[in-house]
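# Quick one, what's the 3D model for this:
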Amino acid sequence: MLLKERIEPTEPTGRAERIERTGRAWWARWAGWLAVGAWALLIAGSFAVGEVLRRNGLATEDELPPLHAESRLLTWQILPVAGIGVLLVAGLPWLVRRLSWAAVLGVGWAAGAVWAVALALTDGLGALARPLNAPTEYPAGLAAIGDDPLGWLRTFTERLGGYPTHVRGHPPLPTLVFWGLDSVGLRGTGWAAALIIAVGASAVAAIAITVRCVAGEQAARRAVPFLALAPLALWIATAMDAFFLGVGAWGVALLAVGAQRWWWPAAFGGGLLLGALPYLSYGLLPLYAVPFAVLLLIRPNRWVIAAGVCGLVVVPLLFTVAGFWWPDGVAATQDTYAISRGSAQRSYPYFLVADLAVLGLLVGPAVAYALPSLRIRTGMPVALLAAAALLGTLALDVSGVTRGEVERIWVPYAAWIVPLVALRRDPGRGWLAAQVVTALVVQALVLSEW
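Modelled structure (predicted):
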């Protein structure tokens, strides 16, 4: 009798728990599909409205708004890279589950580089370096430096109006990176493209390390295939923003490792790289929300924080001593932006929404599907990293500084949103394939300048 009394109350409870779990699974599945539908509608609607604006002369510069690109159609050229995509979808999750952690990082890095290069090569063998050969890009401004980089740096703000478009729109560090390659004998845009791809693809490993520090190794392993095959790979080869992504990602990763292990040299190295971000692009300042989120999650001791701060001030101090005052650079760039006939004249209301649609395109449908299954309790660390990156994009978007061309500008931010896929226990090859198909469709239909 006692046994019966103990058993009877537990049966309804167990049944209720099963019903509740089934209901949650049903809701997560259908809510995920609804989110993917909203993702697709936002992107399609942005292109439709952009076409209307273009036909009425209200979307300047752009032939395919909200992208700074033009339409085209690839047919047989897309087949080889599609085959590579099939192999990566089939093999990468299997490798990530079975290899050691160090090997997973190497495989993720290599897969990201292979996928980015394969996509770019659909436009021919010269496609990797071709974007950097444009007269608006950084290499076109190297002649002004000559053999006197310090003299060039001291007069950078004063002579800004005479430099190529991308040199005018950024701090001096990207141009100095290209000058450094030339000065050590690695001349030509081929070497520059190789550097951008290597550093940009390495962000797969760096972000995985950060996710491991804040959310555990299983979440990091689940994220690696999606990081490597995210649609943003289309702009790893070869927009300079991919280089910015890699620098920022390794800065956060080193800071996370230093914070978790109380290892101040790693925290100092992370601070050093993070301190370089505002000197690579003025638009990277809001990215500091991501390392701040890492510190909130790990809560290191004060010595680690002090080491990170010491590293953070090194690059700003060096540039200031060398004669470049960052606030003056910002002001001069804003002046050239205001008088330009380009992005400053684009429609603010349209790009306020359409820029977010481009962000959705970069992260892919798998992220949209994963969002409704987010559980604050178990997924909070990864969600906080993604929210910090999203906050940075919103700050730039609402300010109106970014009106178009965000397919490259969002790259350093979008990569931190992709790990949201890891919140699902088994994201599945189907959604990894959806990421690959998204990239293939964009590559087949869009000819980007980068």
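# Going by C-alpha atoms from here, please, whenever you check contacts or count neighbours.
Fine.
# Show me what the helix or strand A103 falls within is packed against.
According to DSSP states H and E, A103 maps onto helix 101-120. In terms of contacts (3 or more Cα pairs under 8 Å, 6 or more residues apart in numbering; DSSP states H and E), helix 101-120 is packed against helix 79-98, helix 189-201, helix 203-215, helix 217-228.
# Can you name every helix or strand that the first one contacts?
Counting contacts by 3+ Cα pairs under 8 Å, 6+ apart, the secondary-structure elements packed against helix 79-98 are helix 101-120, helix 217-228, helix 429-445.
# ok, residues contacting the helix holding A103?
Here helix 101-120 makes contact (Cα atoms under 8 Å, 6 or more residues apart in numbering) with 81, 84-85, 88, 92, 95-96, 127-128, 197-198, 201-205, 208, 221, 224-225, 227-229, 233-237, 440, 443.
# Repeat the analysis, applying 7 Å as the threshold.
Outside helix 101-120, the residues within contact range by Cα atoms under 7 Å, 6 or more residues apart in numbering are 81, 96, 127-128, 197-198, 201-202, 204-205, 224-225, 228-229, 233-234, 236-237.
# repeat for stretch 175-187
Against stretch 175-187 from outside (Cα under 7 Å, 6+ apart): 138-139, 142, 167, 192.
# Now distance to W431 too, for the residues you listed, in a markdown table please.
Formatted as a markdown table, the contacts of stretch 175-187 follow (distance: Cα to Cα, whole Å):
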| residue | distance to W431 |
| --- | --- |
| Y138 | 37 |
| P139 | 39 |
| L142 | 43 |
| V167 | 39 |
| A192 | 33 |
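# Now do the SS call for the residue lying closest to A31 once chain neighbours are set aside.
With sequence-adjacent residues excluded and distances taken as Cα to Cα, 6 or more residues apart in numbering, A31 is closest to P372, at 5.9 Å. Put simply, P372 is helix when judged by DSSP: H, G, I helix; E, B strand; the rest coil.
# One more, so I can put them side by side:
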Amino acid sequence: MPTAQTPARSTLKTRGDLLAVGLALLLVVAAVVVGAHFNRPGSDVVLWAKAAPLYGGWVAHYGPGSLAAVLIAGCVVFWGPPLAQRLSWGRLLAVGYVGALCWTFALAMIDGWHRGFATRLSTPHEYLHEVPGITDIPAMLAHFSDRILEGQPGQWTTHVSGHPPGATLFYVWLDRLGLSGGAWAAVVTVLVGTLVTVAIPVTLAALGRADAARACLPFVVLFPGAVWMGVSADGMFAGVTASGIALLACAGRAFEQRRRVAVPLALASGALLGFGIYLSYGLVLLGVLAIAVVLWWRSATLLAFAVLGALAVVAIVTLAGFWWLDGYHLVVERYYQGIASLRPYSYWVWGNLAALVIAAGPAVVAGVRRLRGWEPVVALAGAALVAIAAADISGLSKAEVERIWLPFTVWLLPATALLPRGSHRWWLAAQAATALMVNHLVLTIW
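Just a heads-up that it's a prediction; the model follows:
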């Protein structure tokens, strides 16, 4: 009897997956239809997103990256799952990283070299706009908060004012290294952002789920959110903080094995995650993921050294003149000085979730449905869901979350490891189709 029930149970689970994806699709359709209704001429509701729930415009187009993106997707769909099982660990991570780079760049090139890549970070609203005027970094940090609110002398441009100084400093440092201009900024941003392709499987492997790491890696490569990883600074934020979580997981294993590298790894993880809260205020919510990793190892020593590393970064930035809490309160005030005061919470509190579904892809929806019990995949994906829920309910994420939530969304990808091995190619094809459809139908803005 047990063997006879196994196919039936498998069929039921598959039907459950498809039902979950169907419901998610209905959410997306509802968000698109209601968004179109609110965006109609003469409407009293202002969404400030012409392709709601995505931030961009409905513009069917193709470009030099179209064919390349389709070919890359095909290669990952057909060869990704078997290679993920056969390649040695080091080679797998290297191939995955290169594959994700190619996928992200090809998607960006659908919009063309200039519009899709080289000038994405050099518009008047972006960080690079302020870089030439920053000649004294200590003075910039000391007076950063004075220029956050609208109407202040020398007020920062949109993205600079909306983030702590770490994001701007990242591009100032690139400029100091001679990597000036939008093209170099885009290259480095994508290189750093794509580190999630290494960080996620490394985290899973360190937590004892090397099988899940291999299973989910092709899904990390064909992440639909790569549409916004190339090129937005939020992709870079995802790469930095994911690396911090990976180091934290590795430090926990090293402490368990009593290895000397444990303390340096823990300090480094804390420093990266500490720097993360100076990239974006909302990344403080990644503390939920960090806590999940620490709880998995049940190590007070791991927590202590990670916190020490984070506090070192906080101390340096604070002594330089920027107090995080001051910046946060001013940003909340600035947030409601602009279009956020017009965007209705009643739409975006659920429209955001539709944007999340698009960025994560149907395979993630099906994988999240399968979360059960307490194990590393559940801990990581569950913690990401908690962070996303907090960000959504806060009302400080109204629209653009397909980009803004990238550092959280990538941690839902481990859930794809729960999908039946034989179905991976179909789910990968669905992931690729989602990204290609979005990138060819919507002209994203940033």
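# What's the TM-score once they're superposed?
The pair, once superposed, lands on a TM-score of 0.93 when counted by TM-score structural alignment, normalised by the length of structure 2; 430 aligned residues with a Cα RMSD of 1.5 Å.
# The helices and strands packed on helix 79-98 of structure 1: which one's closest to L153 of structure 1?
helix 101-120 (32.6 Å; Cα to Cα).
# List the buried residues in the closest one.
104-105, 107-120 (16 or more other Cα atoms under 10 Å).
# Closest one of the residues you listed to P300 of structure 1?
Closest to P300 of structure 1, out of all of the buried residues of helix 101-120 of structure 1 and judged by Cα to Cα, is L105, at 24.4 Å.
# Can you find the partner of the closest one in structure 2?
When the two structures are superposed using TM-score structural alignment, L105 of structure 1 falls opposite L93 in structure 2.
# isn't V309 of structure 1 right up against L272?
No - contact status for V309 of structure 1 versus L272: not in contact, 8.6 Å apart, counting by Cα atoms under 7 Å.
# which residues touch the residue nearest to A31 of structure 1?
With Cα under 7 Å, 6+ apart, P372 of structure 1 has these contacts: 28, 31-32.
# let's go with 8 Å and repeat that
With contact taken as Cα under 8 Å, 6+ apart, P372 of structure 1 is in contact with 28, 31-32, 35.
# for V309 of structure 1, same thing?
Taking Cα under 8 Å, 6+ apart, one finds 268, 271 in contact with V309 of structure 1.
# what's the counterpart of it in structure 2?
V309 of structure 1 maps onto V307 in structure 2, by TM-score structural alignment.
# Check A144 of structure 1 too.
Aligned partner of A144 of structure 1 by TM-score structural alignment: G133.
# For that match, grab the count of nearby residues.
The local packing of G133 of structure 2 (other Cα atoms under 10 Å) involves 10 other residues.
# And the strands in the stretch 301-450 of structure 1?
In the stretch 301-450 of structure 1, the strands defined using DSSP state E, counting those that start in this stretch lie at 446-448.
# That one: helices as residue ranges?
Taking DSSP state H, counting those that start in this stretch as the test, the helices found in the stretch 301-450 of structure 1 are 302-312, 314-322, 326-339, 348-363, 365-370, 376-399, 406-409, 411-414, 429-445.
# among those, which is nearest T157 of structure 1?
Nearest to T157 of structure 1, of the helices of the stretch 301-450 of structure 1 and by Cα to Cα, is helix 326-339 at 5.7 Å.
# Do I have it right that V315 of structure 1 meets A276?
Yes - shown here, V315 of structure 1 and A276 form a contact pair, counting by Cα atoms under 8 Å, at 5.7 Å.
# more crowded one of the two?
A276 (23 against 19).
# what does the helix or strand that the more buried one is a member of contact?
Taking DSSP H and E as the criterion, A276 of structure 1 maps to helix 264-280. Residues from elsewhere that reach helix 264-280 of structure 1, judged by Cα under 8 Å, 6+ apart: 170-174, 244, 247-248, 250-259, 284-285, 288, 303-305, 307-316, 326.
# Next SSE downstream of it?
Counting by DSSP H and E, what follows helix 264-280 of structure 1 is helix 289-298.
# Show me which positions of that following helix end up buried.
So helix 289-298 of structure 1, judged by 16+ other Cα under 10 Å, has buried residues 289-291, 293-295, 297-298.
# so which of the residues you listed comes closest to L132 of structure 1?
The nearest one, if we look at those relative to L132 of structure 1 and count by Cα to Cα, is V290, at 29.0 Å.
# if we can go back for a sec, just the buried ones out of the contacts of P372 of structure 1, please.
Applying 16+ other Cα under 10 Å to these, the neighbour count classes 28, 31-32, 35 as buried.
# Let's see which of those end up in helices.
Among the buried ones among the contacts of P372 of structure 1, DSSP state H puts 28, 31-32, 35 in helices.
# Just give the closest residue to Q155 of structure 2, not the sequence neighbours.
Closest to Q155 of structure 2 by Cα to Cα, 6+ apart is R147, at 4.4 Å.
# burial of the equivalent of F219 of structure 2 over in structure 1, as a residue count?
Per TM-score structural alignment, the equivalent position to F219 of structure 2 in structure 1 is F226. F226 of structure 1: 33 surrounding residues under other Cα under 10 Å.
# can you check the one 3 residues further on too?
Using other Cα under 10 Å, the number of residues around L229 of structure 1 comes to 31.
# Quick one: end-to-end length of stretch 112-122 of structure 2, please.
Start and end residues of stretch 112-122 of structure 2 are separated by 15 Å (Cα to Cα, to the nearest Å).
# so who does V442 of structure 2 touch?
Contact partners of V442 of structure 2, counting by Cα under 8 Å, 6+ apart, are 51, 56-60.
# mapped onto structure 1, which of those residues hold?
Retained contacts for the contacts of V442 of structure 2 in structure 1, judged by both residues aligned by TM-score structural alignment, their matches' Cα atoms under 8 Å, are 56-60.
# would you turn the residues you listed into CSV with neighbour count and distance to W446 of structure 2?
Converted to CSV, the kept ones among the contacts of V442 of structure 2 look like this (neighbours: other Cα atoms under 10 Å; distance: Cα to Cα, whole Å):
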residue, neighbour count, distance to W446 of structure 2
G56, 18, 8
G57, 15, 12
W58, 16, 14
V59, 13, 15
A60, 12, 17
